[in-house]
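Asker: Provided below for reference: sequence and predicted model.
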Amino acid sequence: MAERMERGMAGKIAGKTAKRMDTGSGTESRKAVDGDKDRAKDSKHKVRDGEGKTGVGKSGKRFAEDGDALSKQRSGEKRRDGSLPRERKGTDGLSAPKKQDGRGLSAGYRREDSKRGGSYGGRGTRRSTSICPVLNLCGGCQLLDMEYAKQLDFKQKQVEELLKGLCPVKPIIGMKDPFHYRNKVHAVFDRDKKGNIISGIYEENTHHVVPVEKCLIENQKADEIIGTIRGMLKSFKIRTYDEDTGFGLLRHVLIRKGFSTGEIMVVLVTASPVFPSKNNFVKALREKHPEITTIVQNINGRGTSMVLGDKEHVLYGKGYIVDELCGCRFRISSKSFYQVNSVQTEILYEKALSLSGLTGRELVVDAYCGIGTIGIIASKAAGKVIGVELNQGAVRDAVNNAKMNGIDNIRFYCNDAGRFLVNMAEQGENADVVIMDPPRSGSTEEFMDAVGKLGAGKVVYVSCNPETLARDVRYMKKLGYRAVEAWPVDMFPETDHVETVVLLSQQKPDDTIEIDLDLDELDATAAETKATYEEIKAYVWDKHHLKVSSLYISQIKRKCGLEVGQNYNLSKSENPKVPKCPPEKEAAIMDALKHFQMI
């Protein structure tokens, strides 16, 4: 829970001499390519790059850098476009001719719309009658023609297989309406062979632009605004940028929409800071779409695969939008990482915080914190939160977001997460809970070793790649951590990507002294026969995720007037020091005694 830290829409563009394609549809369309979280590389550790460097892939996958297809993860194969998708993930979608009706879906829903394919036979067997006309060219929605209930089953089985023997997997959490969930939409602009202005996506493995006017997983208002911009270019004599010749002005359009607030940002990516008639253009666009909150010009004159440049000019509004997530407000700029599926993000974060079991006293470390979403949300239930992020821009956003929410028990540090935790451990500091949301490549041994040295009792691992998750869980097991449970969350319906949040609990001795106990010599009372010590321990662990010793159980039983063996609290050392049961464990043991009707 990735938030999860900023990433760029990454990918590699094909050769500059590739010809543009004309689909023959005669329509002027657009695209959405992104990959909200392209991690930056820092020596041994990858972290979020704040999306300050944003690339558009040659592939049609709009999530070109976001999370490998589950069907490919185990074999280690690349995507067909050679990219490593991960959107913190996600996926960008495709277009469709019409909005489908009857889209209220749930985990157990059987889609009755006959337009949707009844079965999924793999990437090479997509139905020619797909509800999306460019499904094969785009490749973003790998499971679009599969019933949604079957999509969830497919993802559930993949996660279960990868975590088999490591962790029990709970039922996947799906969406009621698995369409039009993307609050971030990106389009590349070009011209077809006839000179018509088009916007859309890159065809897989090519530099050809596939016109797309509407997409089944993108926000519909964003698609509408992009279409309006496309229609305005001719009258304002604005040329689209030609990457072969280096001439032209408009390269991309990025739309971001606040799910809760409805605020809309329009980012016009131009090859030059010179924008003729920009004031009139902005005025005309606002007249057609008064719902737009802010308009920004981003200048990218580099001949690279990066979508966003370093310089920006605010043409209208504040230059950012604000959205609300889990009761907290967040400022979102053009380069900010922000989960593209707000509905499922709230579910993911709430599940992560529920598993962390915060009581208001804990020190929480939010690793790979990005703009501070998870940490700020967690701060309301924690004693203190430390957020660690390598990208400076993301850290600045995180600090501003904390101030905006009036949070004063959180601190953000611009550093590599692994090195930061190592320094904490070397200084003798401890953490109660670590929330980690690494890139699709997973965490590093350095980072996980540092987590162990910190003595964190709980680790909440938010993953976008079940394969690297399984690898890291195995390594954490060597460090004395047990994977308690895993919850898959369908963040990107219609695609083969899945998020998973896992709770890992440290298994360590309750005490630091040795006590020799012989439970076989104890006389069981009538009450004691109702539950053994092992049964009480198991109950406390399953319900409260706490490990309690037989000594602690005996102390609480005595406190409740239950008889135990006379030698139970004795140590064979000359100066015995018997540890006292901590209050939280006492409460858990009392709960167990009541459960077994012993008190």
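Answerer: Received the coordinates, thanks.
Asker: C-alpha only now, for contacts and for neighbours.
Answerer: Will do.
Asker: so Val365 is in which element?
Answerer: strand 363-367 (DSSP states H and E).
Asker: Contacts for that strand next, please.
Answerer: Outside of strand 363-367, the residues within contact range by C-alpha atoms under 8 Å, 6 or more residues apart in numbering are 374-375, 382-389, 417, 431-438.
Asker: Included below, for side-by-side comparison, is a second structure:
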Amino acid sequence: MDKRADRGMSGKMAGKTVKRVGTDSGTGSRKGVKRDKGGVRDRVRDNVKDGVKDRVRDNVKDGVKDRVRDNVKDRMKDNTKDNIKDSKHKVRDGEGKNGAGESGKRFDGNEGAFSRQRSGEKCRDGSSPRVRKGAEGLSVSKKQNGGALNAEKRREDSKRGGSYGGRGSRRSNSICPVLNLCGGCQLLDMEYAKQLAFKQKQAEELLKGLCPVKPIIGMKDPFHYRNKVHAVFDRDKKGNIISGIYEENTHHVIPVEKCLIENQKADEIIGTIRGMLKSFKIRTYDEDTGFGLLRHVLIRKGFSTGEIMVVLVTASPVFPSKNNFVKALREKHPEITTIVQNINGRGTSMVLGDKEHVLYGKGYIVDELCGCRFRISSKSFYQVNPVQTEILYEKALSLAGLTGQELVVDAYCGIGTIGIIASKAAGKVIGVELNQDAVRDAVNNAKMNGIENIRFYCNDAGRFLVNMAEQGEKADVVIMDPPRSGSTEEFMDAVGKLGAEKVVYVSCNPETLARDVRYMKKMGYRAAEAWLVDMFPGTVHTESIVLLQKSVK
């Protein structure tokens, strides 16, 4: 075929092609081609738009999935870091209490038997916000089933007539419906007299050969003694709003409306808040997704004054309708004296965040103890059992035997409770505390009580005493109340160098107490006597006081 034939064939084929393309107009004209090109452009444009929309939608979905996955990973990393830090320092109540001279050398004593393990919070008092944290235990993801396995094990122990670590028999019908899930009140089903006997025996065994142990001082009414109550908020599988506590060793929330060791008014207020959330369209925080607003509610009540603080822990500072919410809550509970919003947007096991806004009232409450008044903020360390606390402090000061001339060092002083009470019978008192908020409260407490012979220092207790000793200063009496992890060698060495004639050691952990008493014995001190005060009925925890006296060479 020659070139002309080839061109002709091509033209025919082109003509046919034009005719097919221009079928809408019934002709193969150029006009039809133009119109069809417009249609092609429309279809291409629509396809591009649809493709872009699909890609955007897919990207958004992938982005959300990635963010949720990253949030979960970050939270697990943060929780792991927090647990490592908590296991090293045993921070009081999960709220920044001085870690017993954190720069000093730590002991590796076994603290398991007396360590209360509720997620997140490592509690100074042996209780749990749950961080009862925060204080004081292990954090795991909601999806993990370690707690369920532990709960099942406890249920099996109960069926076999078992007990908490073999420490006493349980009644078959528990007085608490969540006893085997909570893990906080290990001895609640044991008769109170037997609880006291168990604690007495444990202390005697731990302090055997060190000093005589006086009979434990129990409570007349061992229920509803906690003046600090914490509840975590969540939703159940049906989407219903619940509040309660973390199941032991998990972040699975167990609904609790009433607790036998918590203040009843506090439980009532928490129930009211739970009922208000739906009408105000406030979502509870979801740890898995990071969405939602309300995480926790913390209630503190003054035993002597009756003042009540409500702390609303939110994941964001943005609190829709907060003024109306506060107004409605106060109308239902006019006894509330202050309401605080605490912002905790971190994916950690700690209950309280760093920032706060006062929504109503002063932002703190005031309570009375041993004839002195104390200002208590949301993060303040303040003993949770006011009745037994007075007994504890009076016994500690009795053992100190102050005459009005002594220089007293109140180490790990918190908001200054023991030091301020002791200042009435001492020549001069020095309080040392690492937490800035607590020191601020301590200074205000001294002013409130008109105390002028006391000074507070924001410093590590161990380091501060070392500096005192290096400068050749002396102390007559040292009162020490360290966290559950106990004291440090650095701190106790400094006590010896200060030449203190008496050391009054207040402890919430008999195991670390016994360990430290042995070390103080090497420093030339002898343990004269030990007293036990049952600060936490229903649990395995107790407070101990040991009087250490400098041995005469």
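Answerer: Alright, I've got the coordinates. No experiment lies behind these values; they were computed from the predicted model shown.
Asker: Near Lys379 of structure 2, how many other residues are there?
Answerer: When neighbours are defined as other C-alpha atoms under 10 Å, Lys379 of structure 2 has 18 of them.
Asker: so the strand holding Val365 of structure 1 aligns onto which residues of structure 2?
Answerer: Using TM-score structural alignment, strand 363-367 of structure 1 corresponds to residues 407-411 of structure 2.
Asker: with structure 1 superposed, average distance for that stretch?
Answerer: Compared with structure 1 after fitting, stretch 407-411 of structure 2 deviates on average by 0.3 Å (mean C-alpha distance after the TM-score superposition for structure 1).
Asker: For that stretch, what is the distance to the chain centroid?
Answerer: 28 Å (C-alpha atoms, centre = their mean, to the nearest Å).
Asker: Equivalent analysis for stretch 129-141 of structure 1, please.
Answerer: 25 Å.
Asker: Give me the next element, helix or strand, following the strand holding Val365 of structure 1.
Answerer: Past strand 363-367 of structure 1, the next helix or strand by DSSP H and E is helix 373-379.
Asker: Buried residues in that next one, which are they?
Answerer: 373-379 (16 or more other C-alpha atoms under 10 Å).
Asker: so which of those comes closest to Ala538 of structure 1?
Answerer: Ala378 (28.3 Å; C-alpha to C-alpha).
Asker: Tell me the counterpart of that closest one in structure 2.
Answerer: By TM-score structural alignment, Ala378 of structure 1 lines up with Ala422.
Asker: Tell me the spacing between that match and Thr403 of structure 2.
Answerer: 11 Å (C-alpha to C-alpha, to the nearest Å).
Asker: Glu102 of structure 2 too?
Answerer: Distance of Glu102 of structure 2 to Thr403 of structure 2, given as C-alpha to C-alpha: 33 Å.
Asker: With Val552 of structure 2 instead?
Answerer: For Val552 of structure 2, the distance to Thr403 of structure 2 - C-alpha to C-alpha - is 21 Å.
Asker: Confirm Leu268 of structure 1 sits in a strand?
Answerer: Yes. Counting by DSSP: H, G, I helix; E, B strand; the rest coil, Leu268 of structure 1 is found in a strand.
Asker: ok, the alignment partner in structure 1 of Asp354 of structure 2 - how many residues close by?
Answerer: Under the alignment (TM-score structural alignment), Asp354 of structure 2 maps onto Asp310 of structure 1. By other C-alpha under 10 Å, 11 other residues sit near Asp310 of structure 1.
Asker: Same question for Lys447 of structure 2.
Answerer: Lys447 of structure 2: 11 surrounding residues under other C-alpha under 10 Å.
Asker: in the stretch 51-200 of structure 1, which spans are helices?
Answerer: 70-73, 135-138, 148-162 (DSSP state H, counting those that start in this stretch).
Asker: nope, the stretch 301-450 of structure 2 is what I was after
Answerer: Under DSSP H, counting those that start in this stretch, the stretch 301-450 of structure 2 gives helices at 322-332, 386-400, 417-422, 436-448.
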